[in-house]
Each structure stands twice: as structure tokens, then as C-alpha cells.
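Asks: Here is a sequence with its predicted model. Questions after.
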Amino acid sequence: MSDLAELPQQIGKYRLDAILGRGAMGVVYRAFDPLIERTLALKTVQHRLGDPEQTQELLRRFRTEAQAAGRLMHPNIVAVHEYGEASDLAYIAMEFVDGRPLSELVGQEPCPLPQVLAWMRDLLAALAYSHAHGVVHRDIKPANLLVTRDGRIKVGDFGIARIESSTLTQTGAMLGTPSYMSPEQFRGEAIDSRSDLFSAGVVLYQLLTGQRPFSGTTAAVMQQVLTHTPPPPSRLNPLLPGALDAVVLGALAKAPEARFAGAAEFLQALDAAVAAAGPGDDSDATVLLPPPPMALAASAEPSRSGLTADLTAWKLAALPQLEALLTAQIGPVARLLLRRIAAAAPDFAALREQLLEQIPSPTARAEFDASLAALEEALAPQPAGPGPTAPAPRAPDAAFGAALARLLAVEIGPIAAIVVRRALPRAGERDALLALVAEQIEAPAGRARFLEQARRLDPDA
């Protein structure tokens, strides 16, 4: 808010409440329309940027965004309400999306396939609608895909979109983000909706594998996009159905005519590939959480919470409750965030600090912090008293795995046997195995029920 004090408190009729983002050419504010009492995002661009040609090009693209997105009304597209100019600013008043860019949620690990499919359905539905209304986005990438608190995708930033039957963009202009650009964009050719499908294919590849298919310098990316076929996704993520490879590589075909004819066809092929794998196919698409880190050495410095002595145990006990608490604050995306943060957190204190950063409201953050403190206290080990030494953790065997699979099948169906079979070689002891397979249960209540029953299994089952 200190930055906001140095800037106008109002633009046109809109009251400025906070800065959402800032760039070299403008600022995005959270604003309020007092006439209809609606919170929205106000994207602004300066009229005078020093270079007249650069200013005119930027303003042209800015108006293009308003014209392109302004004609689209779809639940998976950020709505544009108004374009206007005030003083030395041009602005677009648009829907305020309470969420985060997809680029902040994806990392170097594959995303769970059900989540990937949900996001791709939203993206392809938005593209099908956009293309049907004559708008090609031309810059589909994770940074332009906003994930709402309920886990839905909204496509934003139509700043370089091409509107059919207009002269707003010139053939030969290379606009876009290199790693997600189609071959025809690099060649400066006229493009159509199939260019967006190529970019969507790049996004899908990244979500499935944790890697972009084309990376490096702009020159290296261009060479790869024009001449290189990336490895099939299942080679980088062996848990994927092999049928997905043809879908992804089809979307990444060099020639537009070799790709899907439209976004609806792309989605149909994607759903068919997953359905073809079937719950009994050994090439299941389950993405397992990496094995929990080994316990710290006895000589390691203890954390403030005293929970670093056995990381597997505290994570196993804490994750279901943490997910329930975080979901109440930020919605279904909580599970994905928690998986990524917990996998690297060395102790509960570090996990707690990173989770608090995900809560935007100070009041909600304080309530969440109090809940975390109570959970941390409940998890803290009690002082060891005299008594027999606890037996060493036992490695899970096939019999234990079979018993576990029967319990897991109640929650996730026949695929449970595959999940357990794949997890067994990765788990050094039984608690680690429980942590791995429990991650495949979407519902927090179901996961907690499974863990409670699994801990009661006869060790020699």
C-alpha cells in the first residue's frame, strides 16, 4: 500500500485499492466500481513512454486486448468490462480473478493427471469458444492462465490476439513467448487457431512431465520448435498412459494441418487416450509424491518444533489435517500446493512458514497460523520415558502390500493394486509406503479414513 500512496487514488470512476502487479509500461490495480459496487482489475498503460513508435505499438496491442477479450463471454476467459483513457493513461477494466497464475503452481515435477485433465478441459473449452468467435490468442502459456480458488482455469492477457477480418496485426510480426510459440509464429507466417493448439500442447507436455519440450535461448528454442521432436511424455514420466504420447505429439506437430482441427477435437482425443488406458492398465497415470526425505542424522541441529527426528512420521500425521485447513482458505488448489511445499520442507516450522505465505488475507492468515500452532503442538513428540526400545521400522513386503491394496481399493477402485505395486520399491519402510499411496486419495476425509485403517493392519498381514 506504500506504493499506492504515490499514485493516483482514482482512475476515471474507479477507486484504486491495491497494486496487483507492476511493469515497465504500466500497473495493474485492484479497483472498485462505486456505481455497481464491484471489485475488478484495472490494467493501465502509460501514453508517454519515451519512444513514440513503441508507445503507439503498445497502445495498439492494448486496444487489441480490449477488443479481443471484450467480445468473449465465457466462464474460462477473463471478462473485459470497459476500455477507457484518462489523463495520460489508457486502461482496461476487467474481471478480478481471485487466484494465481498457473506458472506459480507448476514446477519440475509432473502434476497429478486428474488435475492436468481438469485444467486442460478448461483451457481447451476457452480456446474452442474463442476460436469460434474469431479470436486467436497467440500467447497461450502458464503465466496467462489464472487458477481460481476453486481450481478452475481462466485465460487472460489477449494483448497480442489476432481478430479475424481485422488489420490489427501484421503478417510477419513475431509476437509471443518463445518456449510456447508455434513453428509458424517463428517463421512469421499467417497463423490461425491451430497455433493456439500447439501452445496448449506445450502447456500439456509441461504439466505431464514437469519439463518444457523446448527450452534454452531464443535461438535454441526456435531451432528446436522448427526441427526437433521432443521425447514422448511417457519416457519422462513412466506412470503416464502410453496413449497420451500420440495426443501430445499430435498437438506439437510442425505443420498446422497435422495437428488437431480444433480445440474440441484435441480434448476429445485427450479424454479418449486416458479412457483407453483403463483402471486395470499397468501404464496407469497415477503421479506419486516423491518419497519423504530420510530422517536427519542424530547430530543435526533440532528444529524449533522438535519434529525433525522423524520426517516420515510427522508428514504422514500432518498432511491430511493440513490439507483440510488449507483447502478451507484457498480452495481445491490447496492439495497441489501442499504436495509441492511438503516434499521439500525439512521440518514443520519451515512448512508452516511457507504455507502462511499462501494466505492473502491478514485476518485469515492469523487464524490459519493459530490452527497450525495447535497442530504443531499436537504433533510434537513427548519426552521419552524408561521402557523397552521401540522396534526398528520394518520394510513393507508383498503380503503387507496386498492387504494395503485391498484397503486402498475401497477409496480409489481397482487401480489401487497398481498404485501399491509401483510404490513398494520406493518405500523403505511401512510408514513411507502409507504416505505414498495415501496421496492418491483425493478427498481429505477418505485419506484420513484410509490411514486410520491402514495403521491397524496386522504387521504380518
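Replies: Looks like it came in fine. All figures in this text were calculated on a predicted structure; none of them were measured in a lab. Numbering: from 1, shown residues only.
Asks: contacts and neighbour counts: CA atoms only from here.
Replies: Will do.
Asks: now the strands for the stretch 51-200 of the chain?
Replies: In the stretch 51-200 of the chain, the strands defined using DSSP state E, counting those that start in this stretch lie at 80-86, 89-95, 99-101, 135-136, 145-148, 153-155, 162-163.
Asks: Can you lay out those strands as a markdown table showing distance to residue 351?
Replies: Converted to a markdown table, these look like this (distance: least, C-alpha to C-alpha, whole Å):
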| stretch | distance to residue 351 |
| --- | --- |
| strand 80-86 | 38 |
| strand 89-95 | 33 |
| strand 99-101 | 20 |
| strand 135-136 | 41 |
| strand 145-148 | 22 |
| strand 153-155 | 27 |
| strand 162-163 | 44 |
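Asks: export the ones you listed to a markdown table and tack on mean neighbour count and distance to residue 316?
Replies: As requested, these are exported to a markdown table (neighbours: other C-alpha atoms under 10 Å; distance: least, C-alpha to C-alpha, whole Å):
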| stretch | mean neighbour count | distance to residue 316 |
| --- | --- | --- |
| strand 80-86 | 16 | 45 |
| strand 89-95 | 21 | 40 |
| strand 99-101 | 19 | 27 |
| strand 135-136 | 25 | 46 |
| strand 145-148 | 23 | 27 |
| strand 153-155 | 26 | 30 |
| strand 162-163 | 24 | 50 |
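Asks: let's bring in a second one:
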Amino acid sequence: MELSMQIGQYQLRQKLGEGDMGTVFVAQSIQTSEQVAIKVLNKIDVQSAMDRGAAAEILDFAASIQHPILHPILEVIDTDIDGGMLAVVMPLAAASIGDFFAQGKPIPPKHHLRIIDTVIEGLQFLHDQEVAHGSLKPTNILVDRGGNPTITDLAMAHIRDFGLVPRQATLLQEHYIFTDRLFNSTPELAADIFALATFIYQLLTGGRLPFSDPRSEVRKVEQPSAEGLSPLVHSVLLRGLTHRKELAYPDLAAFAADFHSALQGKIDPETKRWFSVDTNTSSLDEEE
């Protein structure tokens, strides 16, 4: 895709990166000279008018859900690139949390709680409407120049659920997919809790993922290291990461409350019983 290409009123200027569903560019408005980000969905086949129309409807639905923490969709453009591709226009962010991890730049601890609380607030807004994000990961948590986070790519997991699936998920995405779920599984509220626990673990440990391998058979026997975490926070994250549905948090609010309680020196009795790091075992390896 040539950088001189024009999409709608926007001229592509610079490639920012690639994700599971498409390629992101910096673009400039020909009319206003404003710079934006454009995500061209070139990893999925939407050449048929029916598929393209369905994907556009999902994107329009995502654009209609507005909250200060949800990165807005400014416009959806139906292009004629390679027989028909969709392009999503968004405000240009300074970076993503994933950029910091990829560059080996741990985020200073003084910023951790604000980032975590902001992401929780955005997810809770969605969950209150019975909408799952389905694709939470560091590259989908953006920050502006003031360090304020927003969550992007709400539509992507829902487009995959419709059946428009790229050939393969990135390794990072596989680490954030709920245990025993597929890349194109229907987005679930419980899966968002798993992804959030994965993100918090990675943030607090300076970029380390909780599991060495994303495969289910590894997750079910491997206990994430407590290195860099307080014992109580580690216990809460273990519960957030568990594959055992009967022991999982019932909802996002319960996870968030237990996480904040851990910071104050207390955790839920069930978390302490099954996931306490004061013992040598947890529900990740007991009663399998």
C-alpha cells in the first residue's frame, strides 16, 4: 500500500504499525491539514458487498458507544483498495502501552494505578451495557501526550465473531485470549477480565507476560511468577487469570474491588482460600 495513497479526504503519510486485523497509518486531512490515524482492515477479506456492509455496521455500532475513555471512531470509509477494504479513521494518539513494552521501556510505577483505574472504568462502562470489548491488550490501550489512556479497537473482536477472521492472531493477541477460547470466539465479559488481569500483570512486572506460552495446556499447569508483585496483588491476578470458571470472579466490579482491597492489605476470602501465595499451591494446580 503506497504512502501517497488517498483515502477519502485523507492522504497517507506514515506507517505506524500492523495488528491482527489491519495496518495503521498516520494520515493528513486534505481539507484541514489535521493529522489522524487510519486503520486499513487489510488482514480480512471484505471484498463481498455483504461482508463489507456487515463489518461497516459493526464499526458504526462501535462508533456509537461513546465515553471519554473509549478512543473515538471519527469515520468509516469504504474504499476501493484491492477490490474493497474498510478504513477506520481515529484521532492520532502519542503511543500505545504496547509501544513501551516493545521498546523495553517499563512505565514508571507512579503511573500504574491511574492507567489501571482508567482501563477498568472504560471496561466497566461497556460491561454495564452488556458489551464485551473482546480485544483488550497493550497495543489497544493508547495514551495521549499528557499520558491519558484510552481504549481502542472495540469493534475488532465483534467483526471476527461475524466470521471475518485474519489468517492468524499475533503472538501477543494469543497471550490475551481467554483460556480455551478461539481467536474468533464471541466476545465475553469474562474474557475481558482475563485480558485485564493479563494486562495488569504485564504492567506491574515491567512487561513480563504471566505465562511462558499461550497454549491452554501450558496455562493449566504453569503458575505465573510472583516476582515484582505483592503477595495479595499476585493472588488477585491469579484468580483473574484462572481457567476454572467456578472460581473466577463473577464480574469486573468484583475483580476491581478485590484488586483495590489488595492494595490496602486485604483480599476476598475466596481469593485467599484458593489463590493465596502463602501456600505452595493454588487453584491453578489443585484439584485438576
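Replies: Structure's in. What do you need? These numbers were taken from a predicted model, which means no experiment stands behind them.
Asks: List the contacts of residue 81 of structure 1.
Replies: By C-alpha atoms under 8 Å, 6 or more residues apart in numbering, the contact set of residue 81 of structure 1 is 70, 92, 93, 94, 95.
Asks: Checking these against structure 2: which ones persist?
Replies: Compared against structure 2 with both residues aligned by TM-score structural alignment, their matches' C-alpha atoms under 8 Å, these retain 70, 92, 93, 94, 95.
Asks: roughly how far apart are the residue lying closest to the second one once chain neighbours are set aside and residue 90 of structure 1?
Replies: So that's residue 92 of structure 1. Sequence neighbours aside, residue 83 is the residue nearest to residue 92 of structure 1 in space, at 4.5 Å (criterion: C-alpha to C-alpha, 6 or more residues apart in numbering). In this view, residue 83 of structure 1 and residue 90 of structure 1 are 8 Å apart by C-alpha to C-alpha, to the nearest Å.
Asks: And for residue 362 of structure 1?
Replies: Counting by C-alpha to C-alpha - residue 362 of structure 1 and residue 90 of structure 1 are separated by 32 Å.
Asks: One more: residue 226 of structure 1?
Replies: Look at residue 226 of structure 1 and residue 90 of structure 1: by C-alpha to C-alpha, they are 37 Å apart.
Asks: And for residue 437 of structure 1?
Replies: From residue 437 of structure 1 to residue 90 of structure 1 the distance is 52 Å (C-alpha to C-alpha).
Asks: Helices along the stretch 101-250 of structure 1, start to end?
Replies: 113-132, 183-186, 193-209, 218-227, 233-236, 243-251 (DSSP state H, counting those that start in this stretch).
Asks: what's the mean deviation for the longest one versus structure 2?
Replies: This means helix 113-132 of structure 1. Averaged over the aligned pairs, helix 113-132 of structure 1 sits 1.7 Å from structure 2 after superposition, using mean C-alpha distance after the TM-score superposition for structure 1.
Asks: And that helix, what's buried?
Replies: By 16 or more other C-alpha atoms under 10 Å, the buried positions in helix 113-132 of structure 1 come out as 113, 115-117, 119-131.
Asks: Next, the angle helix 193-209 makes with that helix.
Replies: With axes from the mean of the first three to the mean of the last three C-alpha atoms, to 10 degrees as the basis, helix 113-132 of structure 1 and helix 193-209 are set at 170 degrees to each other.
Asks: that older thread, tell me the residue in structure 2 aligned with the residue nearest to residue 92 of structure 1.
Replies: When structure 2 is aligned by TM-score structural alignment, residue 83 of structure 1 is paired with residue 76.
Asks: Could you report the distance from that match to residue 50 of structure 2?
Replies: On the measure of C-alpha to C-alpha, residue 76 of structure 2 and residue 50 of structure 2 end up 16 Å apart.
Asks: can you check residue 61 of structure 2 too?
Replies: 17 Å.
Asks: now do residue 159 of structure 2
Replies: In terms of C-alpha to C-alpha, residue 159 of structure 2 sits 13 Å off from residue 50 of structure 2.
Asks: now residue 189 of structure 2
Replies: 28 Å.
Asks: Please say which of these two ends up with more neighbours.
Replies: Taking neighbours as other C-alpha atoms under 10 Å, residue 189 of structure 2 and residue 50 compare with residue 189 leading, 20 against 10.
Asks: Now do the same for that one: its match in structure 1.
Replies: Aligned partner of residue 189 of structure 2 by TM-score structural alignment: residue 193.
Asks: surely its match meets residue 139?
Replies: No - under the criterion of C-alpha atoms under 8 Å, residue 193 of structure 1 makes no contact with residue 139, lying 11.5 Å away.
Asks: Quick check: residue 229 of structure 2 touching residue 203?
Replies: No - counting by C-alpha under 8 Å, residue 229 of structure 2 sits too far from residue 203 to count as a contact (10.6 Å).
Asks: more neighbours, those two?
Replies: The residue with more neighbours, out of residue 229 of structure 2 and residue 203, is residue 203; 24 against 14, by other C-alpha under 10 Å.
Asks: Return the residue of structure 1 aligned against that one.
Replies: Checking TM-score structural alignment: residue 203 of structure 2 goes with residue 207.
Asks: hang on, isn't its match packed against residue 108?
Replies: No - using C-alpha under 8 Å as the test, residue 207 of structure 1 is too far from residue 108 to be in contact (9.1 Å).
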